[in-house]
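The following block contains a protein sequence and its predicted model.
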Amino acid sequence: MAMKILSGRKRKNEESPEWLLTYSDMVTLLLTFFVLLYSYSKVDLEKFQKIVESFRRALAMTSVEPVTVPQVLDNDKAPPGISDEELYNKLRGLIQKEGLAGKVTVSSERRGIVIRLEEQVFFDLGKSELRPEALPVLQKIGAVLREIPDRELRVEGHTDDLPINTLLYPSNWELSAARAGAVVRYFITDCGLRPWRFEIVGCGEFRPAYPNTNPHWRQLNRRVEIVIKEGGATKDENG
């Protein structure tokens, strides 16, 4: 009997070569693979919808206690929403409380809330370096500006009509822009305000608050103005 079985196997192998069996197995596997791919492509959306529905049911049956996450404020991040009237009154109260009359004034204008910094307090004549006594004043103003992180700030430098011609400041354009830049730099580096909120403008002597006809009015024309614009500040966020 053993001889017959061996003989039968030999005849079968002669009729069906081994490579043909391997080939047929491979074709079968490929066919199975493509059938699986086709079936998944047909029901993928349906499976996804079922998964979403199961998550919805699980969440509906689960009671989750609300967790209060402590709010970490950036240096100039605070809840926005203060009105122009509230801001104006806050700044006026700051000036009165801190004895800043004669150093800082505030007004409500069409272009926004305007804070005026008088030159004699903040700068020496013909220079753009902040005087030491100006720094505590800017700190107090910066603290208020941190409470309105959604507002853009236009900082303008102004001079009188007396000409200047130095290596650093060939004209009043350069002097006025440098003074505005010094104020903005302090707000950013020492008060933590975001740089993308600011716009620096040097106006020279061409936008006087008073006629340049006497020394007192010339002194009042030498100033830096911080214009708090209406509406929200936008970041090219990156910036």
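Noted; the coordinates are in hand.

all contacts plus neighbour counts: C-alpha atoms, from now on.
OK.

What is the burial count for R9?
11 (other C-alpha atoms under 10 Å).

how far away is it from D84?
100 Å (C-alpha to C-alpha, to the nearest Å).

Over to D161?
33 Å.

which one of these two has more residues nearby?
More crowded of D161 and D84, by other C-alpha under 10 Å: D161, with 18 against 15.

didn't that one look like it was pressed against A209?
No - under the criterion of C-alpha atoms under 8 Å, D161 is not in contact with A209, lying 11.7 Å apart.

need the next SSE after the strand or helix carrying R11, C-terminal direction.
In the assignment (DSSP states H and E), R11 maps to helix 2-15. Scanning forward in sequence from helix 2-15 by DSSP H and E, the next helix or strand is helix 18-61.

who does that next one touch, helix- and strand-wise?
For helix 18-61, not one helix or strand is in contact under the criterion 3 or more C-alpha pairs under 8 Å, 6 or more residues apart in numbering; DSSP states H and E.

distance of the nearest residue to R92 once chain neighbours are set aside from V43?
Nearest residue to R92 in three dimensions, chain neighbours excluded: V106, at 6.8 Å (C-alpha to C-alpha, 6 or more residues apart in numbering). Computed with C-alpha to C-alpha, the distance linking V106 and V43 is 68 Å.

Just the element for E199, please.
strand 198-202.

hmm, who's touching that strand?
152-158, 173-178, 180-181, 184 (C-alpha atoms under 8 Å, 6 or more residues apart in numbering).

Check it against this one:
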Amino acid sequence: MKRRRRPASESKGAPRWMVTFSDLITLILVFFILLFSMSQIDIVKFRTIADSFQQRQILEFYPSVIPFDDPSAEPEMESEDSQGKDDQDLNSLLSNIQSYLKENKLSDVIVATRTERGVVLVLQEQALFDSGEATVLEDAYPFLNKVGDLLAGIPNFVKVEGHTDNRPIDTYRFPSNWELSSARASSVIRYLTRTGDLDPTRFIAVGYGDTRPIAPNDTSENLQKNRRVEVIITDPQFVEQ
């Protein structure tokens, strides 16, 4: 007699895959709820900070932990004080140089003025060099020594410019006015730094040749004016374009 097979008992409840799927969906839902709640908190914080900046009286009411209430006031005051001291030093320097020129009757060949660049000394060729040469004359030593003594008391940078007239020069040492003007500017700096024990990094030498005349090159007098060396004791506030 054959035995009857019992039918397989069917499991009660939802399929196993559905349980796993529902757990996954629940976790994803919780994750997005957390993200949403965090984003809402950030927006609230952002709005609070924005409102605090719009209400400037809050910042003005509470004292600052910084020693001075207005952070921009003290540096600006220091800058103005520094500029005032620079002006005072340059004006004092100009006064000393002008007094020296007057006492030694050098005002005809050396002019000292104050411009936006600083204190400018214009030295005519005959006060420093022989014609067509770049070696400083001994007669110029006392004045350059005076300038060196005055420069030792201030930290300003010094620019020395050499200028010539438009007459061409063609020698072994100076093939053109470029070389002559540059050599003359360099000679003045060399003398100041060697005899005055000044820092060479404070100086710059520039040769302009005949490209920056102060008078037309049409008379012997004007040619003489253009043959010059300019010593600029620079104003720290001046920015050259």
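Yes, it's here. Note that the coordinates shown come from a computational prediction; the quantities given were computed from them, not determined experimentally.

can you tell me what part of structure 1 the helix or strand harbouring T48 of structure 2 aligns to?
Taking DSSP H and E as the criterion, T48 of structure 2 maps to helix 16-54. Using TM-score structural alignment, helix 16-54 of structure 2 corresponds to no residues of structure 1.

so how far is the following helix or strand past that helix off the chain centroid?
With elements assigned by DSSP H and E, the helix or strand that comes after helix 16-54 of structure 2 is helix 56-61. Here helix 56-61 of structure 2 is found 36 Å from its chain centre; the criterion is C-alpha atoms, centre = their mean, to the nearest Å.

Show residues contacting helix 56-61 of structure 2.
By C-alpha under 8 Å, 6+ apart, helix 56-61 of structure 2 touches S52.

if we go to 7 Å?
Under the contact criterion C-alpha atoms under 7 Å, 6 or more residues apart in numbering, helix 56-61 of structure 2 has no outside partners.

And for stretch 86-97 of structure 2?
Against stretch 86-97 of structure 2 from outside (C-alpha under 7 Å, 6+ apart): 112, 119, 150.

what span of structure 2 lines up against the helix or strand following the strand holding E199 of structure 1?
Note on strand 198-202 of structure 1: by DSSP H and E, the next helix or strand toward the C-terminus is helix 215-221. On structure 2, the counterpart of helix 215-221 of structure 1 by TM-score structural alignment is residues 220-226.

re the thing from before, mind checking which of the contacts of strand 198-202 of structure 1 land in helices?
Members of the contacts of strand 198-202 of structure 1 lying in helices (criterion: DSSP state H): 173-178, 180-181, 184.

Which of the residues you listed ranks first by neighbour count?
Most neighbours among those, by other C-alpha under 10 Å: S176, with 28 neighbours.

Just to check, that residue is in contact with G157?
Yes - if you go by C-alpha atoms under 7 Å, S176 of structure 1 and G157 touch, sitting 4.2 Å apart.

Need the overlap of contacts for the two.
Contacts common to S176 of structure 1 and G157, judged by C-alpha under 7 Å, 6+ apart, are 202-204.

Reformat these as JSON lines; add distance to V224 of structure 1.
JSON lines is the format used below for the shared contacts of S176 and G157 of structure 1 (distance: C-alpha to C-alpha, whole Å):
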{"residue": "G202", "distance to V224 of structure 1": "9"}
{"residue": "C203", "distance to V224 of structure 1": "10"}
{"residue": "G204", "distance to V224 of structure 1": "11"}
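
Thanks a lot, see you next time.
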